[in-house]
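In: Show me how the following folds:
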Amino acid sequence: MVLLLHGFGSSGDDMISLAPHWQDFLPDALFLAPHAPQKCGMMGAGYQWWGLSGFAPSVLAAGASSAAPAIDAFIDRKLDEYGLTEADLALVGFSQGTMMALHVGLRRLRKVAAIVGYSGMLTSAAELSHIDHKKPPVLLVHGTADPVVPIAAMHMAESDLKRLGVPVRSHVSYGVAHTVDPVGLRLGQDFVAEAFLRSE
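Out: Predicted coordinates for the structure are as follows:
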């Protein structure tokens, strides 16, 4: 199961567009891309995991923490529905969805197969030092020309994850803005496919 978590003001309809690119390499995977539970007042028809009132670390940490229970409940329901376990689950996020993928995926009591984060950041890194269960492998991909979430956020997340003992890889997409380029797509697909093979 590949759970795709969209960014602020976007929707599951946008994220599910990744699935056709990955299906040939993950033919047995179920792709799910739920809408975030809150309508986004700033972005018309879009959704948000939480309302973005600022980028201060404490504000982002509180927002991710408030949104996590809904994602955890969705994961629990779907794993049960399809007779799967965390070893069969990859979390893939974009922007605010990356914050959620990292927040939820690194805190599950049983290790998920993989986490892929595009154009996002890590919240509550200090809190993770108190979690001693096994950490899943993480891939971070970010564009150098991202005007929304600066690439420094990826470097900081990578440094924090390594310090916490999380196996992490990263890729810098040169000249790429707040989006996913074809190279990033391929890297994410390969990373998830490799993780599922390892967990079999």
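In: make it CA atoms for all contacts and neighbour counts henceforth
Out: OK.
In: buried set for stretch 64-73?
Out: Neighbour-count burial for stretch 64-73 flags 64-65, 67-68, 71 (criterion: 16 or more other Cα atoms under 10 Å).
In: Which of those residues sits closest to I131?
Out: Nearest to I131 out of those is S65 (Cα to Cα; 14.9 Å).
In: Which of the helices or strands spans the closest one?
Out: In the assignment (DSSP states H and E), S65 maps to helix 57-82.
In: one more, for comparison:
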Amino acid sequence: MPILDGPHWGPKTGPAKHLVVLLHGVGADGNDLIDLAPGWAGAAPEAQFWSPHAPEAYDQAGPGFGRQWFSLADRTPARLAAGLAAARPVLDAAIAERCASLGIPLSHVALVGFSQGAMTALSYGLRRAEPPAAILAYSGGLPDVAGLAESIACRPPVLLVHGEDDQVVPASASRGTESALRALGVPVESLFCPRLGHGIDQAGISRGALFLQRSFAMLEPG
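Out: Predicted coordinates:
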């Protein structure tokens, strides 16, 4: 099984009590999202932010052109579902190892993903044996949502953020995911950003910080 590595940042104060896993989009690598960490550290000061490089080389370009969580060469629902299924145990093992090294519970993990990373965060997080503290999915959605009813293992709080003008992954992907998750009893919030394309703007960053802060606060006793 591949061993994942990538940049990390924090915690801002004290030893780590939480882990925020940042999952990048296709063709990028872990360096793409780690810059979110300093801004979010005010909301989650006791979290380590870790942005692993996806396990596969990007197969739509030459060597050195980034990584992928699964191939997009065949975008039929069955192939996408198979790719997500293959990525889940790799990510699960890497997060378990990271939590063990930090000495924190598996329940103190928040998953944040952008684009293909958002798809991976949702697919993995909702099937995780130990519920994550939160899932934040930016510009993604869940391609394998059709099979989720039979395989959902937990219902963590989910935040979906999407640009209304996204021409890469249409906002309808998050809207469809939102409806499906609500039907399954998953507590979900959404933010659809006007005039935003395939990216993350300040409104989405601010909403994400608040969501992380609230989600980690729910883990505290009393």
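In: Comparing the helix holding S65 of the first structure with the second structure, how large is the average distance?
Out: With mean Cα distance after the TM-score superposition for the first structure, helix 57-82 of the first structure departs from the second structure by a mean of 1.1 Å once superposed.
In: I'd like the distance between the spatially closest residue to T123 of the first structure that is not a sequence neighbour and E127 of the first structure.
Out: Spatial nearest neighbour of T123 of the first structure, chain neighbours left out: A61 (5.1 Å); criterion: Cα to Cα, 6 or more residues apart in numbering. A61 of the first structure sits 10 Å away from E127 of the first structure, going by Cα to Cα, to the nearest Å.
In: M156 of the first structure now?
Out: M156 of the first structure is 15 Å from E127 of the first structure, by Cα to Cα.
In: Looking at these two, which is more packed in?
Out: M156 (14 against 9; other Cα atoms under 10 Å).
In: tell me the secondary structure for that one?
Out: Secondary structure, DSSP: H, G, I helix; E, B strand; the rest coil: M156 of the first structure is helix.
In: Matching it against the second structure, which residue comes up?
Out: Matched to the second structure by TM-score structural alignment, M156 of the first structure sits across from G176.
In: now do V168 of the first structure
Out: So V168 of the first structure corresponds to V188, using TM-score structural alignment.
In: tell me the contacts of its match?
Out: Applying Cα atoms under 8 Å, 6 or more residues apart in numbering, we find V188 of the second structure in contact with 157-160, 178, 181-182.
In: Could you tell me how many residues sit around the equivalent of L126 of the second structure over in the first structure?
Out: When the first structure is aligned by TM-score structural alignment, the residue opposite L126 of the second structure is L106. L106 of the first structure has 24 neighbours, counted by other Cα under 10 Å.
In: Okay, the nearest residue to L106 of the first structure once chain neighbours are set aside and A73 of the first structure: tell me how far apart.
Out: Leaving out its chain neighbours, the residue that sits closest to L106 of the first structure by Cα to Cα, 6+ apart is K135, at 6.1 Å. Going from K135 of the first structure to A73 of the first structure by Cα to Cα gives 20 Å.
In: And S66 of the first structure, by the same measure?
Out: Applying Cα to Cα to S66 of the first structure and A73 of the first structure gives a distance of 13 Å.
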